[in-house]
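**Student:** pasting a predicted model and its sequence here:
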Amino acid sequence: MTPNLIRQAAVVLSNLLTFSSPADAKLSEFFRNNRELGTKERAFVAESVYGVLRRLRFLSTVTANEEDDPDDARKLILAYLLRVQGMSIRELEPMLNEQQKEWAHMIKAKSTENLPLAVQADVRDWLWDKLVAQYGEKDALAIGRSMHEQATLDLRVNTIKGNRDEVLAKFISENTSGETNISRTPYSPIGIRMPNRMNIGRHVLFTEGKIEVQDEGSQLLSYLVAPKRGMMVADFCAGAGGKSLAIGALMRNTGRLYAFDVSEKRLHNLGQRLKRSGLSNMHAQVISSETDPKLKRLNGKFDRVLVDAPCSGLGTLRRNPDLKWRQMPEDVAELNVKQTNILARAAKLTKTGGRLIYATCSLLNDENEKIAEQFLATHPDFKLLNAAEILAQQHIELDTGNYLKLLPHLHNTDGFFAAVFEKTQAVHEAGTDQADTEASAVPAQVEGAAVEPAVMAEADEAEPKAAKPKTAKPKTDKPTVEKAKAVKPKAEKPKVAKVKAAKPKAAE
């Protein structure tokens, strides 16, 4: 580690703390502009700035000083190295000037006894209040602390091209260090977990399409869809297509799988993944919104419809820590309207006896149970199915009740929610021409896009799709009263595109 490396990490962090665009995008831009940095140097910068974002309230507390600027990124980097990474002042002294040495001693000596629980959890007050109301104080703190750590690297084995035992054996044979850090995922029957982050995008198993990067929670969602051979299935908010590809593999390349999304870019990027996958039953279609007229001819046609809805992404904070400083209650309220409308439109696509699956990567009741309950109240032609029973039918023993509810501190996955509804009776849709043929609405299959595998390996890690918080710099809450002095909001609220994690390398 060199003084210059600490300075570069601080430069990146200063840029990230404006919260004007996704953290991973800014970090990628920095690396493109500083290609002379080696792998270790890039890893240090990435881990340091993401470490600060994960612990921003705590680190803002230990760097706060009335005589100094509490927003100084160098102090936050120092605080991360000293108070989170556990480095000693002696280790850092050769890289620090006199002013920075004073900071280091001040940071090391700062007491952190009796910190408010929201500061210990490292979340904003509004989010803390919601978590406590839902889960209780003890579990809310456990959830917050579980988000302080990096997520594991989870891989999904593409059963069209390989099997888990074969893939696992290859990885173990390559693990020359002797560390036993490669294992089967505890719930998904096609998952492999690798705690150490690595650049999987150039591995032969990835380039041959035998594996995809995908969190175990996302893998389980495809089993909750439970598609059967020959079915007609829709992924209504497909994004970069990770769940679509998993569903297609479960269908064993039979039937017809539609991937819909409002983003042409995301569906275009799906092309390269599709080519690697070996799937031939997938069709992708850009739609203008959930009310796109081209969907009308598909009403009542689908055996399964998955709505992986745009959400706050607050279940993915291990990968996207900047989201907890960007999202505000008003953003969640806006998303609730979208979620309700999208789910209602997707219901029309579902045939009698078919299933509609609603999912988010959020921890909040507002985006989860409340949306599901509201849907049932306004759609008497649907009933709720038990998620645990559906998984048990596929030999997956995971019982979280009627709904699938995954939490990082309990399941070591991203935070996920899913509800499964079954359509029990047909409802006449005025203006729908039942004579319209299914074929008349078949979209063309997406062509492969020229995307680097290393980039696409990160495309579907968390997928908090279309969660566009409009907040500016966070009014980061003070540890001793209400608000911490980490970042002072002055910029206009940015519209945030889909956020992906920017770890040294790895993804969904």
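**Tutor:** Okay, I see it.
**Student:** when you work out contacts or count neighbours from here on, use the C-alpha atoms and nothing else.
**Tutor:** OK.
**Student:** and residue 359, helix, strand or coil?
**Tutor:** Look at residue 359: counting by DSSP: H, G, I helix; E, B strand; the rest coil, its state is strand.
**Student:** give the contact list for it.
**Tutor:** The contact partners of residue 359, by CA atoms under 8 Å, 6 or more residues apart in numbering, come to 306-309, 368, 416-419.
**Student:** just after the host helix or strand of residue 59, pick out the following helix or strand.
**Tutor:** For residue 59, the enclosing helix or strand under DSSP states H and E is helix 56-63. Secondary structure here is assigned by DSSP H and E; on that basis, the next helix or strand after helix 56-63 toward the C-terminus is helix 73-79.
**Student:** can you give me how far that following helix is from the chain middle?
**Tutor:** Helix 73-79 sits 27 Å away from the centroid of its parent chain (CA atoms, centre = their mean, to the nearest Å).
**Student:** so what does it touch, helix or strand wise?
**Tutor:** Using 3 or more CA pairs under 8 Å, 6 or more residues apart in numbering; DSSP states H and E as the contact test, the elements touching helix 73-79 are helix 3-16, helix 39-54, helix 56-63, helix 98-109.
**Student:** now those helices in TSV, with mean neighbour count and distance to residue 274?
**Tutor:** Output for the helices and strands packed on helix 73-79, formatted as TSV (neighbours: other CA atoms under 10 Å; distance: least, CA to CA, whole Å):
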stretch	mean neighbour count	distance to residue 274
helix 3-16	18	33
helix 39-54	21	29
helix 56-63	26	38
helix 98-109	15	50
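**Student:** compare the ones you listed and give me the one nearest residue 279.
**Tutor:** Between residue 279 and the helices and strands packed on helix 73-79, the shortest gap by CA to CA is with helix 39-54, which sits at 34.1 Å.
**Student:** second structure for comparison follows:
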Amino acid sequence: MKLHRNLVDALIEGLSFIFNDGQYADKVVEKQLKKDKRWGARDRAFIAETMYDIVRWKRLYAEIAEVHSPYNVHKLRRLFAVWATLKGISLPDWGNYFEDTPLRRIKGRFDELSKTRKLRESVPDWLDDLGAAELGETLWTNELHALNQLAPVVLRVNTLKTNKERLQIFLKQEGYDSFPLHNYPDALQLAERGNVFKTQAFNDGLFEVQDASSQKVAPFMLIDSSVKRVIDTCAGAGGKTLHLATLMQNKGQIIAMDIYEQKLQELKRRARRNNIYNVETKLIDPKQLKRMQGTADRVLIDAPCSGLGVLRRNPDAKWKLRPEFLDEIHATQQEILQQYSKLLKKGGKLVYATCSILPSENQKQVAAFLASEAGKDFKLEAEEIILAHQSGYDGFYMARLSL
């Protein structure tokens, strides 16, 4: 593989935005890819994939390169040199671009440092300690390794417009091979990663990109003909909301709520593309919540969380998370459960879900709620713990409570 300086420069600049300025990796990648319109698909893939790779393995590469924060250009070039050397890519002679890179020591250092889990899997000390304490050493080791693998691209077929077989044909015509997933009724996985957002099938609203684990949440709510009103309390941009709408076949009413207007606008845009008409968006307002008490047949609480289950697609979260955030999020999760459970009518069902793998955000939150005054009339019907190393997809948790 031949390295091109303008691509490496764009990559180094992007890493500086992420590591030094605290910007989100996905936004930085998006911005860097727009720097030169002449770049082809291979150039753009190189920048995006390499940037995510170095973000994912930052701690390990930094230890090998013997560099520490803050990361100036020289240090970032050393990080890149470690990545390239470990991939078997020869460093070009660009003057002093890669000066003082410990080329001969890189592979030896990699082998030595890889004996220690927190370095091998590239996580902060506190996160490694927490994961081991909550999941146990063996489970945490396996899960952490799985969360460092590249996530496959999984699509959810919009069954209001097409089916899996037809969508496979449409995608094949546009150059994308895919295959159905066993036990995921609406899922297709791409045989190779690719930018399906540019396909005609996507523009026509025939599918959404949604991880297989996330696709389990809407069916877990047991939507049937008796369900007339669903409230999605933390809808965000609406991946699960749209799935619920297809299960309800555009009938009944879904109220999608969030504290961010921008996310709800994105949900409206997606709903239009999907030909979904039974979704009403609402900004969360305490007065409105009071009026809606006891009105929902189903309530979904897709709670804010640490996001540890989705580290494969958001590797920079490892470096942004702080121990104190977890304390805050535990309080928020319980507060949301206590508050939004009041929206459910007698005989209804509530689903609490997170994209976390930590019992403190999952089983323990549900147990605390059931033991509280607000949760005393609820019963735990079912729960599912999805671990990435067992499923091959995101780590997830969901619990269904009945009233």
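**Tutor:** Thanks, I have the structure now. Since the structure is predicted, the reported quantities are computational estimates derived from the model, not experimental observations.
**Student:** so what number do they get for TM-score?
**Tutor:** Scored against TM-score structural alignment, normalised by the length of structure 2, the superposed chains reach a TM-score of 0.92; 394 aligned residues with a CA RMSD of 2.1 Å.
**Student:** specify which member of the contacts of residue 359 of structure 1 is nearest to residue 406 of structure 1.
**Tutor:** residue 416 (4.9 Å).
**Student:** residue in structure 2 matching that closest one?
**Tutor:** Aligning on TM-score structural alignment places residue 416 of structure 1 opposite residue 396 in structure 2.
**Student:** in structure 2, which residue is closest to the centre?
**Tutor:** With the centre of structure 2 defined as its mean C-alpha position, the nearest residue by CA atoms, centre = their mean is residue 310, 4.0 Å away.
**Student:** pretty sure that residue is touching residue 394, no?
**Tutor:** Yes. Using CA atoms under 8 Å as the test, residue 310 of structure 2 is close enough to residue 394 to be in contact (5.4 Å).
**Student:** anything in contact with each of these two?
**Tutor:** The contact sets of residue 310 of structure 2 and residue 394 overlap at 147, 355 (CA under 8 Å, 6+ apart).
**Student:** what's the counterpart of the residue nearest to the centre of structure 2 in structure 1?
**Tutor:** With TM-score structural alignment defining the correspondence, residue 310 of structure 2 maps onto residue 316 in structure 1.
**Student:** which ones are touching the residue lying closest to that match once chain neighbours are set aside?
**Tutor:** The shortest distance from residue 316 of structure 1 to any residue that is not its chain neighbour, by CA to CA, 6 or more residues apart in numbering, is 5.3 Å, and that residue is residue 414. For residue 414 of structure 1, the residues meeting the contact criterion (CA under 8 Å, 6+ apart) are 151, 215-217, 315-316, 318, 361, 406-408, 462.
**Student:** coming back round to it: save the helices and strands packed on helix 73-79 of structure 1 as a markdown table, and put in distance to residue 73 of structure 1 too.
**Tutor:** Formatted as a markdown table, these follow (distance: least, CA to CA, whole Å):
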| stretch | distance to residue 73 of structure 1 |
| --- | --- |
| helix 3-16 | 5 |
| helix 39-54 | 9 |
| helix 56-63 | 10 |
| helix 98-109 | 12 |
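**Student:** right, so of those, which gets closest to residue 137 of structure 1?
**Tutor:** Each of the helices and strands packed on helix 73-79 of structure 1 was checked against residue 137 of structure 1 via CA to CA, and the shortest separation belongs to helix 56-63, namely 18.0 Å.
**Student:** just the helices in the stretch 101-250 of structure 1 please.
**Tutor:** The residue ranges that make up the helices of the stretch 101-250 of structure 1, judged by DSSP state H, counting those that start in this stretch, are 117-121, 125-135, 137-146, 164-174, 204-207, 216-225, 242-250.
**Student:** got those as CSV, with mean neighbour count and distance to residue 197 of structure 1 columns?
**Tutor:** Formatted as CSV, the entries for these read as follows, by neighbours: other CA under 10 Å; distance: least, CA to CA, whole Å:
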stretch, mean neighbour count, distance to residue 197 of structure 1
helix 117-121, 22, 24
helix 125-135, 16, 29
helix 137-146, 18, 17
helix 164-174, 13, 14
helix 204-207, 17, 15
helix 216-225, 24, 15
helix 242-250, 25, 19
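**Student:** residue 42 of structure 1 is nearest to which of the ones you listed?
**Tutor:** Residue 42 of structure 1 sits nearest to helix 204-207 of all the helices of the stretch 101-250 of structure 1, at 22.5 Å, using CA to CA.
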